[in-house]
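# Need coordinates for the below:
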Amino acid sequence: AGVITADIAPFALSELLDNLAAEYTQVARSEGLQLHFIGCSALVRSDIQLLARILRNLLSNAIRYTYSGRVVLGCRREHQRLSIQVWDTGMGIAEERLEEIFQEFKRGDVQRPDQDRGLGLGLAIVEKIARILGHRITVRSWPGRGSMFSVQVPLSNSAPKALPKPVMSEPMLERLQGARVWVLDNDAAICAGMRTLLEGWGCQVVTALSEQDLARQVDNYHAQADLLIADYHLDDERNGVDAVARINARRASAIPAMMITANYSNELKQQIRELGHTLMHKPVRPMKLKTAMSHLLGRP
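Reported below is the predicted structural model:
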């Protein structure tokens, strides 16, 4: 809609790919597939948030349209550019449809029978974001054998500015041990990734794709909880802010809430601040998430 502007800066690609690989390895495994990841330490110039959105959509699509086999995430150097590639052993796309799949509301003919149909916006969003970034998207496909989608990003000669690493004190780390955390997100991939991450920090995690799904698992929201992490954009035009309000309205005491979103609008930022929630933007870096959770869990 013309409201997204790119924040181009150099960064180490491993910072993004390592996190995505860890998250989607879990998702692929839950679908009976393997994710094979070839790491890359190159420095590139892009908007890390927007590039993450492109790669998430490509990885989700690869899993969605692959019945068996594997998905591969890796890179190939091409002169002064780096081609980030997602390969799959899925059903492939007929040559005459390769242009059409980037149009809004166009979907592949066949996908895994247990997958929701989606809106057919994934590749249209990929194409629009790539245009904003000035990155080229290419696709090659072999019907019945699989596909390869790639995004070309410029290599960087300069290193990113070093950011001071937040220091985690012992009390902050202890707060995460045994913390009861609810995660509400309509993307199964995000839920799987968050569960792996948070359980690795010692949290007791409940993940849910909808409010109804969460209610079933946590005694209609009455179970004990220390923190609620919600995605802002949920299904059926619902949002995380309203979901948190409805959940807390049915409890004796409100759960501290953290809102995660790819929406960078100042209006949303102001609204969440006024409600007293914590706001984090996608893609969420694990250390930043851990620090924010520790502060929330340490509130009196």
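# Please count neighbours and contacts with C-alpha atoms only from this point.
Noted.
# tell me, how many neighbours does residue 192 end up with?
Look at residue 192: counted by other C-alpha atoms under 10 Å, it has 19 neighbours.
# Here is the second sequence; please produce its structure so I can put it next to the first one:
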Amino acid sequence: MSTIKGNTVVVLERDAVLRLGVEALLESWDCRVVAGDSIDELISSIRADNLRPTLLLLPPTDGRQTGDQLAERFEAEIGCSLPWIGVTGDLALLKRWKAGEIGGILLEMPCSPETLRAAMVGALQGSV
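The predicted structure is shown next:
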């Protein structure tokens, strides 16, 4: 399987326990992780450390904005297009994604580490 080692992954997650778990998993795969609970915090960290992210892990919706809108904001602020992955248990969102109404890659909860890794490899290769 292709590697994701060395990629810089941005993780937007408001739940601290989930965020720390995802961060630990990504770091075990030798990814550099920029994690936080707000888009402003993440953009500030990326700029301060002069990072070039390669992938976004975003909520499919944060209650105000969709994952597509969040990804567009990152792209506008950082200056490059980035693939994004979201994980959801919302079957209506998954149905909309399958119908092509939502961009990115949506994975259904529960999501195994192997499924996430495969989605990341596909997103980074542009094959998903």
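# Quantify their similarity with the TM-score.
With the length set by TM-score structural alignment, normalised by the length of the second structure, the two chains reach a TM-score of 0.84; 123 aligned residues with a C-alpha RMSD of 2.0 Å.
# tell me which element residue 25 of the first structure is part of?
For residue 25 of the first structure, the enclosing helix or strand under DSSP states H and E is helix 13-30.
# Strands of the first structure, start to end?
Using DSSP state E, the strands assigned to the first structure run over residues 9-12, 34-37, 43-46, 70-78, 81-88, 136-142, 146-154, 180-184, 204-208, 227-231, 257-261, 278-281.
# can you put the ones you listed in CSV and add mean neighbour count and distance to residue 249 of the first structure?
As requested, these are exported to CSV (neighbours: other C-alpha atoms under 10 Å; distance: least, C-alpha to C-alpha, whole Å):
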stretch, mean neighbour count, distance to residue 249 of the first structure
strand 9-12, 19, 42
strand 34-37, 20, 41
strand 43-46, 22, 42
strand 70-78, 18, 43
strand 81-88, 22, 43
strand 136-142, 16, 46
strand 146-154, 22, 45
strand 180-184, 24, 16
strand 204-208, 20, 19
strand 227-231, 23, 14
strand 257-261, 22, 13
strand 278-281, 18, 18
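# Show me the residue sitting in the middle of the second structure in space.
For the second structure, residue 57 is the residue whose C-alpha lies nearest the centre (C-alpha atoms, centre = their mean; 1.1 Å).
# if I look at the counterpart of it in the first structure, how far off is residue 235 of the first structure?
Counting by TM-score structural alignment, residue 57 of the second structure corresponds to residue 229 in the first structure. Residue 229 of the first structure sits 16 Å away from residue 235 of the first structure, going by C-alpha to C-alpha, to the nearest Å.
# got it, and residue 241 of the first structure?
From residue 241 of the first structure to residue 235 of the first structure the distance is 13 Å (C-alpha to C-alpha).
# Give me the more crowded residue out of those two.
The neighbour count for residue 241 of the first structure versus residue 235, taken as other C-alpha under 10 Å, is higher for residue 241 (20 against 12).
# now that one, nearest residue through space, not along the chain?
Once flanking residues are discounted, residue 241 of the first structure sits nearest to residue 232: 6.6 Å by C-alpha to C-alpha, 6 or more residues apart in numbering.
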